[in-house]
Structure formats: structure tokens, C-alpha cells
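Participant: Everything below, folded, please.
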Amino acid sequence: MTTRAERTEPAISRPGSLLNKVPEVTSAFWVVKVLCTTVGETFADFLNDGLGLGLTVTSVVMTALLVVALVLQFRTRRYVPWVYWLTVVLISVVGTLLTDTLTDSLGVSLRTSTVVFAAALAVLFGVWYSVERTLTVHDITTRRREGFYWATILVTFALGTAVGDLLGEQLALGYLSSAFVFAGAIALIALARRFFGLGAVVAFWAAYVLTRPLGASLGDLLSQARSDGGLGLGPTATSLVFLVAIAGVVTAMTAAARRETPPGRHA
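Facilitator: Predicted coordinates for the structure are as follows:
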């Protein structure tokens, strides 16, 4: 939702400051984001149901792995593609599990989850802006801003899962129809950004939230049984296909980042 011209690289002006920790928002960014959200849906199902770990064990294991990934991410001083996108994949899975836990284990309705996560996201944005006076992802150059960023990402994944499940399952819209609805909403945001002056920050975060239920709807469409409205590929095959796709794109990103990194600057 942003252009190269709108991106301003912050300078390192003091000890402890960082190069921007978020990749440039290009078409490749959105492609990998949707792939990650799809894996978040299908891989959670694979661990929970396919391997029979159960929701509690799966949640504990994936949360522990996410903590490790976040430690790696926070220890870098610049954007490192494989670390960043590994963190996104894991936070996508954990966000899915968070919503599933509320729904399946605690009996919280998807409508309630949607409202709660939407309110939590609004509060996060409010606190983030009141402290930093910006919500842009092009200036994640301090640990505090990075903390706000990843907390926000987690809530967007949980919210997107709740919204996707609410439309696709509880309201019986169906996986394919839900995917079209969310893709259409994202297209409208892009049009509003291009032709009607919608702000870059608002456009980015609105699209970021909506790519989660879009990816989840696509994941369910591919993995769920035909009797449930899916294509019957199963969570294992769907997860493998998308993980390979993510690995391929991120490998290309890593190679490009190495070519563009100025001499003497390291993670």
C-alpha cells in the first residue's frame, strides 16, 4: 500500500539505534504475508488434529518457538529476511491458536472474540501512537517500537482468524466466498489509497488485518474436506506446499538483501 518514494530510511545516529527492522512494503511482501497466514491456519490444524497433539500442547509448543524467534528477531539490528518471516509464520500460528483456544476450550463466541480483539487492536494503536507519535512500519528503529509492532501483529492475526471463521463457518458464507469478500475489501483499500487519498498508514494496517482472514479462508478452502466445502488436500499437504513457497520467496529476499547491504553493516 506504500511506494518506494514514501519510504524514508532512518539514519543510525546514536548507540543502540537500529536500521529499520521491517521489510519494504512491496508486492512480494504481501505475497509472503498471505502465504504465512495460510500456513498459520493449516499448520495449526496439522499439529492439533493431524498429529493429535491437542490444542493445549500445540499452543504451548508453538508459543515457546515463537518466543525463541522473537529473541532472535530482537537481537538483530536490521531486517534479516529469514528471521523476520520465521517470526511471522510462528506468530500466525500462535494467533490462530489463541482464537481457537478461546472458541474451542473456553466457549467464547466468534462474535465476542472479534469484538475483543478489535478493541485490543484499537487500544494498542492508541498506546503506540501516544508514545511514539507514529504508527508507520517504515521507522521500526528502536526496541520499543519493535515491541509495539510485534504485539500489534499478534493481535491482527488473532482478530483475522476470528473474523475469517465467523464469516466462513458460523455465518456459513463458505471458504471460497469468504476469500472473495476479503480479497475485494483489500482491493477497495488499494483503490482508496491510489485514487481517493487514503493515508498510507491506515491503508497498510487495514490491508494487514484483512490478509489474515483471506489467507485463512484460502487455507481452509484447500485443506478442508470436500464435504465441508473444501478441496480436500488436507492440512499436511497444504502446509508443506505453502512452507516451500515461503522458503523460496524468502531465500530470494535474503539474496537480494545481501546484495543491497552496504559494506560494514551487519546484523
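Participant: CA atoms for contacts and neighbours, from now on please.
Facilitator: OK.
Participant: Outside of stretch 235-244 itself, list whatever touches it.
Facilitator: The contact list for stretch 235-244, computed with Cα atoms under 8 Å, 6 or more residues apart in numbering, reads 35-36, 38-39, 42-43, 45-46, 50, 219, 222-224.
Participant: And what about residue 217, helix, strand or coil?
Facilitator: With DSSP: H, G, I helix; E, B strand; the rest coil as the basis, residue 217 sits in helix.
Participant: Leaving out the residues flanking it, which one is nearest to residue 113?
Facilitator: Nearest in space to residue 113, with sequence neighbours left out and distances taken as Cα to Cα, 6 or more residues apart in numbering, is residue 162 at 6.2 Å.
Participant: just residue 209 next, same as before
Facilitator: In space, residue 209 is closest to residue 156, 5.3 Å off (Cα to Cα, 6+ apart).
Participant: buried set for the helix or strand hosting that neighbour?
Facilitator: Secondary structure from DSSP states H and E places residue 156 in helix 143-165. Within helix 143-165, the residues that count as buried by 16 or more other Cα atoms under 10 Å are 143, 145-146, 148-149, 152-165.
Participant: same deal with stretch 18-28?
Facilitator: For stretch 18-28, a neighbour-count test (16+ other Cα under 10 Å) marks 18, 19, 20, 21, 22, 23, 24, 25 as buried.
Participant: who touches the second one in this structure?
Facilitator: If I follow you right, that is residue 19. Per Cα under 8 Å, 6+ apart, neighbours of residue 19: 9, 10, 11, 12, 77, 78, 79, 140, 141.
Participant: what about burial for those residues, which qualify?
Facilitator: Here, 16+ other Cα under 10 Å leaves 77, 78, 79, 140, 141 buried among the contacts of residue 19.
Participant: Next, the structure of the following sequence, for comparison with the previous one:
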Amino acid sequence: MTETTNSQVGATRRMLSKVPEVTLWFWIIKILCTTVGESFADWINTTLGVGLNLTALLFTVVLAAVLGWQLRLDRYVPFVYWLTVVVVSVTGTLYTDILTDNLSVPLALSTSVFAALLAVVFGIWFVRERTLSIHSIVSTPRELFYWLAVLVTFALGTAAGDWTLTITGWGPGVSVLLPAGLIAAVALGWRLGANAVLAFWLAYILTRPLGANLGDWFASPTADHGLGVGTAATSVIFLVAILATVLYLTRTRRDVISAGQPAAVTPAEPARERLMLGYYGVVAVLAGALLVWASAQPHADTSAGDEESAPATTSLAPQQTTTHFPASEITKFRTITQDTLTKVQAGQQNDAKTRIKDLETAWDQDQDTLQPMDKAAWDVLDSQIDHALKAVRANTPDPVTESQTLTTLLTSLG
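Facilitator: Prediction:
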């Protein structure tokens, strides 16, 4: 690209750019948005009991409306842009959750598929536009490529983050350290001369598991080494933080390049970029080695669809649940489980799936109250409920397996 072309693109970008300048504020609000994407999706799906499919459909409609608003604008408007990011974050999270929870797609497979899809999006985008830079979003086609890439990065970050937690068994707090460390490594590479576009998109993908893990840390009960804030309060806290940051940026225009201000572009140094590409390769190998080591350590296997992860204690003595947990709550869980078993035995599979959703919702709502009362008993029941959910929701349900898991759960519930 010639110097004249660069100048023309710079002038166009200053007039028509639909995205913010990449500053520290950009990364702060991006992490806040990813945290909301995790906690808000969980709150609507689980706490409100709306369900994954209906929640995903709702947010797909909202995404279409908000993205249409963003595309109609002729300049960067902080409120609309970051509202779009929040909605994309929630929607991308829900798409991955549907694959994992409803369709039983292994996280390793969904991570690979989303990674391949992102490579395809970037490939077509580059072939058509000859750049992947966020500073080049000056036309509708480029903006559409940009938002498609953003959506896929959220889905990929969700799948990769969940997969990492599954194979390592890391809990809230600890799980924040890996994506934070990788982002720091990417930033260091950028400071040392790595390709700016590559560094940007690497960091963009990594902020998704960082924000999700941060949200889990805030929302998880203290018995699980979280902060015990809860999904609803976590969503409110981070939404308020996003709103405050957006208001600040709207007033100060700290992330907007004025018409007369030159683009902040660092001249490329091919030799340095190749060296830093090798550095990123080393970082990736070390991260992979850490995950392999962590997966080999003793931990509870929470992988989706893994029927071998049943706890050593297959059931609880009824008095253990009735002694430590409120009788009214145990009765509620037992009633739902019995209803589900009855429907399974009657061949009413769809009704069984609907009924067991009530069990999942009620159990998740009571987690913060019940888990501190008897963590050992709670862990066993939680695992049994998880196995029952997987059995009933399997793509090809086995009535024998369904009955066994539900009967085991009923025994524990007295």
C-alpha cells in the first residue's frame, strides 16, 4: 500500500470510523462486557428459568435490532457501539451453551469448530479487504466482517474457556490467572514489535475467558472460593460499571480520533514481527504444557457428557439430606425428580425434559443457601442431578439410564 493510499484511508477513517480507538479504556470496557455476557446469560437462563433456547432466540432478535442501529449510524457512538458488544457477548455465550448443554457437543469439538470458523471469517475478510485492522472499519462490508468476527470470538472464547476449566478442574479465582497471564504476554509481544493486528485479535479472544472467569469468581458462592455476589448482583455491578465508563467516554471523547488527528499507526518491521511470531509460538506451547500438566493432576472431572465421572459415593443416606437441608426444599426436589421419572417410564420424553428443567432451575437458585450447609452432601447431589440432566437430555435417551440416574437421585433425596 502506497503512502498516498495510507493517507486517503486515514482521512476516511477519521470521518467515518464506526469503532473506538484502541486505548486502555477499550480493554477495560471490553472485559466488563464479557463478564456481563457470562453472568447475564446465566441469570436469564437459570435464575429466571427462561431456558437456553428461548433465551438465545430472544437475544438473537435483540442482536439483530441493536446491530441494525449500529450499522445505520455514520460515526462511532459509544453507547450504541458498546451496547452492541454486550449483546454480542451474551448471544455468543448462549450459542456455545446450547451446543454444550442441549446438543451435548464436546467442548473440544466446539472449540475447534469455532476456531476454524474464525479462521474462515478472517480469511475471507482479508482476501476481500486486504486488511483486518480495527482502524480500517470505514465501510459497511468491513463493519459486517468485524461484527461477525467479534461474534465468533465470543463463542470461541466461551468454548475454549469452559474446555480449559473442564480439563484442569480449576475453580473461580485461579481460573482468572491463565487468560490474564496470556493477555499480558500478548501485550508484551506487541510492545516488543509484534504485528499489531495479530496482537489485537489474540488479546480480543483472550478477554472472553478472562471476563467469563471473572464473572464466575464474583458470582460463585464463597464455599466454592468465589466472592458470593451471585449472578444477578454481578450483572448489575458490571452493567453499572459499563454505563459509567460509556458516559465518561461520551463526555470526554477519549476514544475518538478528531478529524485533524493523525492515525496512530506504528511502522511495520518485518524482521521484528517474525521474531515476535516465534515468541507467541513459544507462549502457546508453554500454555499448552501447563494445561496438559494441570489436566493430569487429581481433580473433579466436570466434562460434559462424561458418564464416567460419577462420584465414589453413588447415593446419600436420606437422613443426611433431611438433617442438613430444609425439608421443604428436599421435598420440592424429590417431587420434581419423581415427576420426571414417571414421565420417562410413560415414554413422555419431551415432558420429562421440560420437567427436569424445573429441577435444574430450583437447584441452581438454592445453591448459595444449601451448599454452605453441607458441602459434601451438596457435591454428591449436584453430581447426581448433573448426571440425570445429561441422561434425560441426551440426543438418543436410554430409558434404562434415565431411570437409573433418577432413581439414584430419589434415594439420596429420601
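Participant: Looking at the second structure, name the residue matched to residue 57 of the first structure.
Facilitator: By TM-score structural alignment, residue 57 of the first structure lines up with residue 54 in the second structure.
Participant: where's that match, which helix or strand?
Facilitator: helix 52-72.
Participant: who touches that helix?
Facilitator: Contacts of helix 52-72 of the second structure (Cα under 8 Å, 6+ apart): 41, 44-45, 80-81, 83-84, 87-88, 90-91, 94-95, 97-98, 140, 143.
Participant: For it, buried residues please.
Facilitator: For helix 52-72 of the second structure, by 16+ other Cα under 10 Å, it's 52, 55, 56, 59, 60, 62, 63, 66, 67, 70, 71.
Participant: how far away is the counterpart of residue 193 of the first structure in the second structure from residue 21 of the second structure?
Facilitator: Under the alignment (TM-score structural alignment), residue 193 of the first structure pairs with residue 190 of the second structure. Applying Cα to Cα, to the nearest Å, the value for residue 190 of the second structure to residue 21 of the second structure is 16 Å.
Participant: one step back: chain center to the helix holding residue 156 of the first structure, what's the gap?
Facilitator: Here helix 143-165 of the first structure is found 7 Å from its chain centre; the criterion is Cα atoms, centre = their mean, to the nearest Å.
Participant: after that helix, next one along is what?
Facilitator: helix 175-195.
Participant: Point out the other elements, helices or strands, that that next one touches.
Facilitator: Secondary-structure packing of helix 175-195 of the first structure (3 or more Cα pairs under 8 Å, 6 or more residues apart in numbering; DSSP states H and E): helix 200-223.
Participant: between the very next helix or strand once past the helix it packs on and helix 200-223, how big is the angle?
Facilitator: The helix or strand immediately downstream of helix 200-223 of the first structure is helix 234-260, counting by DSSP H and E. Counting by axes from the mean of the first three to the mean of the last three Cα atoms, to 10 degrees, helix 234-260 of the first structure lies at 140 degrees to helix 200-223.
Participant: What are the buried residues along helix 234-260 of the first structure?
Facilitator: Neighbour count says helix 234-260 of the first structure has 234-239, 242-243, 245-246, 250, 253-254 buried, by 16+ other Cα under 10 Å.
Participant: And stretch 125-138 of the second structure, by the same measure?
Facilitator: In stretch 125-138 of the second structure, counting by 16+ other Cα under 10 Å, buried: 125, 131, 132, 133, 134, 135, 136, 137, 138.
Participant: Also stretch 101-111 of the first structure?
Facilitator: 101, 102, 103, 110.
Participant: Excluding chain neighbours, give the residue nearest to the third one in space.
Facilitator: Ranked by Cα to Cα, 6+ apart and with sequence neighbours excluded, the top spatial neighbour of residue 103 of the first structure is residue 109, at 5.9 Å.
Participant: Which residues are in contact with residue 409 of the second structure?
Facilitator: With contact set as Cα under 8 Å, 6+ apart, residue 409 of the second structure has these partners: 315, 337, 381, 384, 385, 388.
Participant: Keep only those of the residues you listed that are in helices.
Facilitator: 337, 381, 384, 385, 388 (DSSP state H).
Participant: what residue of the first structure takes the place of the last one?
Facilitator: What it means is residue 388 of the second structure. Checking TM-score structural alignment: residue 388 of the second structure goes with nothing.
Participant: Can you tell me, leaving aside adjacent residues, what's nearest to residue 388 of the second structure?
Facilitator: residue 405 (5.2 Å).
Participant: My guess is that neighbour contacts residue 386. True?
Facilitator: No. Using Cα atoms under 8 Å, residue 405 of the second structure makes no contact with residue 386, being 9.5 Å away.
Participant: These two - which one has more neighbours?
Facilitator: Each of residue 405 of the second structure and residue 386 has its neighbours counted (other Cα atoms under 10 Å); residue 405 has more, 22 against 18.
Participant: In the first structure, what sits opposite that one in the alignment?
Facilitator: Using TM-score structural alignment as the criterion, residue 405 of the second structure has no counterpart in the first structure.
Participant: For residue 405 of the second structure, which residues are in contact?
Facilitator: By Cα under 8 Å, 6+ apart, the residues touching residue 405 of the second structure are 384, 387, 388, 391.
Participant: Relative to residue 354 of the second structure, how far out is the third one?
Facilitator: Taking Cα to Cα as the criterion, residue 388 of the second structure is separated from residue 354 of the second structure by 13 Å.
Participant: for the last one, same thing?
Facilitator: With the distance defined as Cα to Cα, residue 391 of the second structure ends up 13 Å from residue 354 of the second structure.
Participant: So these two - more neighbours on which side?
Facilitator: Taking other Cα under 10 Å, residue 391 of the second structure and residue 354 do not tie; residue 391 has more neighbours (24 against 14).
Participant: Please name the nearest non-neighbouring residue to the more buried one.
Facilitator: Residue 391 of the second structure sits nearest to residue 402 (Cα to Cα, 6+ apart), 5.2 Å away.
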